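Undergrad: coordinates only, no sequence provided:
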């Protein structure tokens, strides 16, 4: 295949086939790993769906870049990669957000400034807003580019979505740090009593898998955050800005950051690291089950019907 070095393309650099093929292989294996863990455990459906959607976007995006290697003057490959690789990490961020409330349950909700369920209620809607803005802007910019119209409006909407994602991630990081500080402060003051003393929680906190997951989640969060900051800077000057023409920065801050985020969560998957909490406290249906059980007990006792300890545990 011929390469016209002196003719401007959508990239203004020669796309590296080895680098993009490696990322395509990594994300394909990551997709299979997330699907396999769910198939084996049947736990963490919300987390799995979010991660699979995010990794699928990464796969499609790198397919677009491989298409561009074959012909980087062709529009389709460029549009595929810029849209899919822009919105993919928003799904990955949603998976990260879903994990925090379970971590709070593992240490005890009393260590959190807000109820554990509110982490999901706050951050998931924010992530949806970010995703909608990015997808809408990407779609508008793609249509405009295809019609040879200005792409500034769509690009600005994409930047707004990315900026909102950066803000959401920053607030999430602050909440994580706040929870860690509060838990540490209470532990220094109260000792072991500061944390949940349930046998399952004690065993979980002492496991190396759970500790490894905490580190992995921190790395994934930082990776997605750093990548999002980079993409805001990259797109801030439009599709012809100076950062758009730096393949080295793209590989380092887009490819490597997201690959690390996915791989560490493949290795320290929450369904493997704290499966005790995936269906129990912190699980999706736990609060409803607890409320229903309390209502049953209250109704029985209101009718002067004693409820044995065995029955309470079964509820």
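TA: Received, thanks. Worth saying up front: this structure is predicted, and the values here are computed from it rather than measured.

Undergrad: CA atoms for contacts and neighbours, from now on please.
TA: Will do.

Undergrad: may I see the buried residues of stretch 196-204?
TA: By neighbour count with 16 or more other Cα atoms under 10 Å, stretch 196-204 contains the buried residues 196, 201, 204.

Undergrad: tell me which of those fall in helices.
TA: Of those, the ones assigned to helices by DSSP state H are 201, 204.

Undergrad: tabulate the buried residues of stretch 196-204 (JSON lines), appending distance to residue 238.
TA: Putting those into JSON lines (distance: Cα to Cα, whole Å) gives the following:
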{"residue": "196", "distance to residue 238": "50"}
{"residue": "201", "distance to residue 238": "49"}
{"residue": "204", "distance to residue 238": "48"}
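
Undergrad: please identify which of the buried residues of stretch 196-204 is nearest to residue 15.
TA: Using Cα to Cα, the shortest approach to residue 15 within the buried residues of stretch 196-204 belongs to residue 204, at 45.8 Å.

Undergrad: can you tell me which of the buried residues of stretch 196-204 comes closest to residue 65?
TA: Here the nearest of the buried residues of stretch 196-204 to residue 65, counting by Cα to Cα, is residue 204; it sits at 42.2 Å.

Undergrad: that closest one touches residue 210, doesn't it?
TA: Yes. Applying Cα atoms under 8 Å, one finds residue 204 in contact with residue 210, separated by 6.5 Å.

Undergrad: find the residues that touch each one of these two.
TA: Any residue near both residue 204 and residue 210 by Cα atoms under 8 Å, 6 or more residues apart in numbering counts here, and that gives residue 274.

Undergrad: count of residues packed around residue 130?
TA: Taking other Cα atoms under 10 Å as the criterion, the count of residues near residue 130 is 27.

Undergrad: quick check: which element contains it?
TA: Element membership for residue 130 (DSSP states H and E) is helix 116-146.

Undergrad: then residue 237?
TA: Residue 237 is part of no helix or strand when elements are defined by DSSP H and E.

Undergrad: ok, and here's another one to check against it:
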């Protein structure tokens, strides 16, 4: 009977890599992910999207590290360090790219207007960003424990933690998709007005194409995360984990295509002013800036020779934004063209 101490990392590594890693396949992914790093940084500088570009770049760099680790496993299939590089790099890289797409949605909302928002911004940030941070921590911890422990019991604990992190990442993507769907329904069904400030964006063909591309990139990341969750849950020595073809197609290719789409339709370029002025636009839409002075000034009673403090009644001016004279003074705004905007 085999004892638990016999399940060393080396055996896990060999079980996971039953077939020798592809030389050409791994080099291609290393080269493609590496080439996109300076492109992402350049676009971030050009369009003042440093946070988005940095998040994308971090994910790309981790993908490069992951496939370098897998490439090194060709010569040393039982190497613990190389296996850690492969596992952690290819697990955490897409997590950062998922975090990058979460940064885009608030700016899309800004283009259409806060009237269509289904959630408060603070809840959106707390929930999705907290889930992303939790998934990254659990994935890193689970990946290290499952590979650095020499006993199967401890390694299995690490696998469970890693699977939990991937499941949280999948849940965050599902919540994000649900939020986007509710927002799309609101745009098509609610009869709110749009500020003409961003008319050049939401009426442009590039923006409509961007929405389709952005949705497709999100779906690719959902497929990748679901696949990798199943792979890790089945164990490193499972048949699905041993298939390099499935890994390349349902993991590497999905992440690569999603990143290419995000860079080809770079949000900072497509969304223009709404990307750099999201916070100021929310302030400009506030009601106090629309309020105008009363239509006339009260006469100065004290300057009148017939002034009587006890007998004079000051007229009361009723001011309500619901009155027609108020609404007519508002800036002209365009109504939503539901069929054309989404």
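TA: Arrived safely, thanks for sending. Quantities reported herein were computed from a predicted structural model and do not represent experimental measurements.

Undergrad: overlay them and tell me the TM-score.
TA: The TM-score (TM-score structural alignment, normalised by the length of the first structure) is 0.81; 279 aligned residues with a Cα RMSD of 2.6 Å.

Undergrad: quick revisit: pull out the buried residues from the helix holding residue 130 of the first structure.
TA: Within helix 116-146 of the first structure, the residues that qualify as buried by neighbour count (16+ other Cα under 10 Å) are 116-117, 119-120, 123-124, 126-145.

Undergrad: kindly report the same for stretch 23-36 of the first structure.
TA: Buried-residue list, stretch 23-36 of the first structure, by 16+ other Cα under 10 Å: 23, 24, 26, 27, 28, 29, 30, 31, 33, 34, 35.

Undergrad: and these, which is closest to residue 277 of the first structure?
TA: Using Cα to Cα, the shortest approach to residue 277 of the first structure within the buried residues of stretch 23-36 of the first structure belongs to residue 34, at 18.2 Å.

Undergrad: so what's the alignment partner in the second structure of that closest one closest to, chain neighbours aside?
TA: Superposed on the second structure with TM-score structural alignment, residue 34 of the first structure falls opposite residue 40. Nearest-residue entry for residue 40 of the second structure: residue 53, 5.6 Å, with adjacent residues in sequence omitted and distances by Cα to Cα, 6 or more residues apart in numbering.

Undergrad: picking that back up, same list (the buried residues of stretch 23-36 of the first structure) but as CSV, adding distance to residue 151 of the first structure and secondary structure.
TA: Written out in CSV, the entries for these read as follows (distance: Cα to Cα, whole Å; DSSP: H, G, I helix; E, B strand; the rest coil):
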residue, distance to residue 151 of the first structure, secondary structure
23, 28, helix
24, 28, helix
26, 31, helix
27, 29, helix
28, 31, helix
29, 34, helix
30, 33, helix
31, 32, helix
33, 37, helix
34, 36, helix
35, 37, helix
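
Undergrad: and residue 183 of the first structure, how many neighbours?
TA: The number of residues packed around residue 183 of the first structure, counting by other Cα under 10 Å, is 21.

Undergrad: need the contact list for the match of residue 34 of the first structure.
TA: The contact partners of residue 40 of the second structure, taken as Cα under 8 Å, 6+ apart, are 53, 54, 56, 57, 263.

Undergrad: of all these, which two lie farthest apart?
TA: When these are compared pair by pair using Cα to Cα, the maximum separation belongs to 54 and 263, at 12.4 Å.

Undergrad: longest helix of the first structure?
TA: The helix of greatest length in the first structure, counted in residues with DSSP H as the criterion, is given as helix 152-190.

Undergrad: that older thread, what do we get in the first structure for the residue nearest to residue 40 of the second structure?
TA: Using TM-score structural alignment, residue 53 of the second structure pairs with residue 48 in the first structure.

Undergrad: that match and residue 36 touch, don't they?
TA: No. At 10.1 Å, residue 48 of the first structure does not count as touching residue 36 under the criterion of Cα under 8 Å.

Undergrad: could you measure the corresponding residue of the first structure for residue 146 of the second structure against residue 28 of the first structure, distance?
TA: When the two structures are superposed using TM-score structural alignment, residue 146 of the second structure falls opposite residue 141 in the first structure. With distances defined as Cα to Cα, to the nearest Å, the gap from residue 141 of the first structure to residue 28 of the first structure amounts to 27 Å.

Undergrad: got it, and residue 200 of the first structure?
TA: Relative to residue 28 of the first structure, residue 200 of the first structure is positioned 35 Å away (criterion: Cα to Cα).

Undergrad: thinking again about what came up before, redo the contacts of residue 40 of the second structure as JSON lines? Include distance to residue 213 of the second structure, secondary structure and neighbour count.
TA: Listed next are the contacts of residue 40 of the second structure as JSON lines, based on distance: Cα to Cα, whole Å; DSSP: H, G, I helix; E, B strand; the rest coil; neighbours: other Cα atoms under 10 Å:
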{"residue": "53", "distance to residue 213 of the second structure": "18", "secondary structure": "helix", "neighbour count": "26"}
{"residue": "54", "distance to residue 213 of the second structure": "21", "secondary structure": "helix", "neighbour count": "18"}
{"residue": "56", "distance to residue 213 of the second structure": "16", "secondary structure": "helix", "neighbour count": "28"}
{"residue": "57", "distance to residue 213 of the second structure": "20", "secondary structure": "helix", "neighbour count": "26"}
{"residue": "263", "distance to residue 213 of the second structure": "11", "secondary structure": "helix", "neighbour count": "19"}
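
Undergrad: list the ones among the residues you listed that the first structure also has?
TA: Checking those against the first structure (both residues aligned by TM-score structural alignment, their matches' Cα atoms under 8 Å), the contacts still present are 53, 56, 57, 263.

Undergrad: and those, which is closest to residue 20 of the second structure?
TA: Using Cα to Cα, these come closest to residue 20 of the second structure at residue 57, 29.1 Å.

Undergrad: which one is that closest one nearest to, not counting chain neighbours?
TA: Closest residue to residue 57 of the second structure in three dimensions, ignoring its sequence neighbours and counting by Cα to Cα, 6+ apart: residue 37, at 5.4 Å.

Undergrad: hmm, back to that, closest one of the buried residues of stretch 196-204 of the first structure to residue 300 of the first structure?
TA: residue 196 (28.5 Å).

Undergrad: which residues touch that closest one?
TA: For residue 196 of the first structure, the residues meeting the contact criterion (Cα under 8 Å, 6+ apart) are 105, 106, 107, 108, 202.

Undergrad: and the last one, what's its match in the second structure?
TA: In the second structure, the residue paired with residue 202 of the first structure is residue 199, using TM-score structural alignment.

Undergrad: do you know how far its match is from residue 112 of the second structure?
TA: Taking Cα to Cα, one finds residue 199 of the second structure at 9 Å from residue 112 of the second structure.
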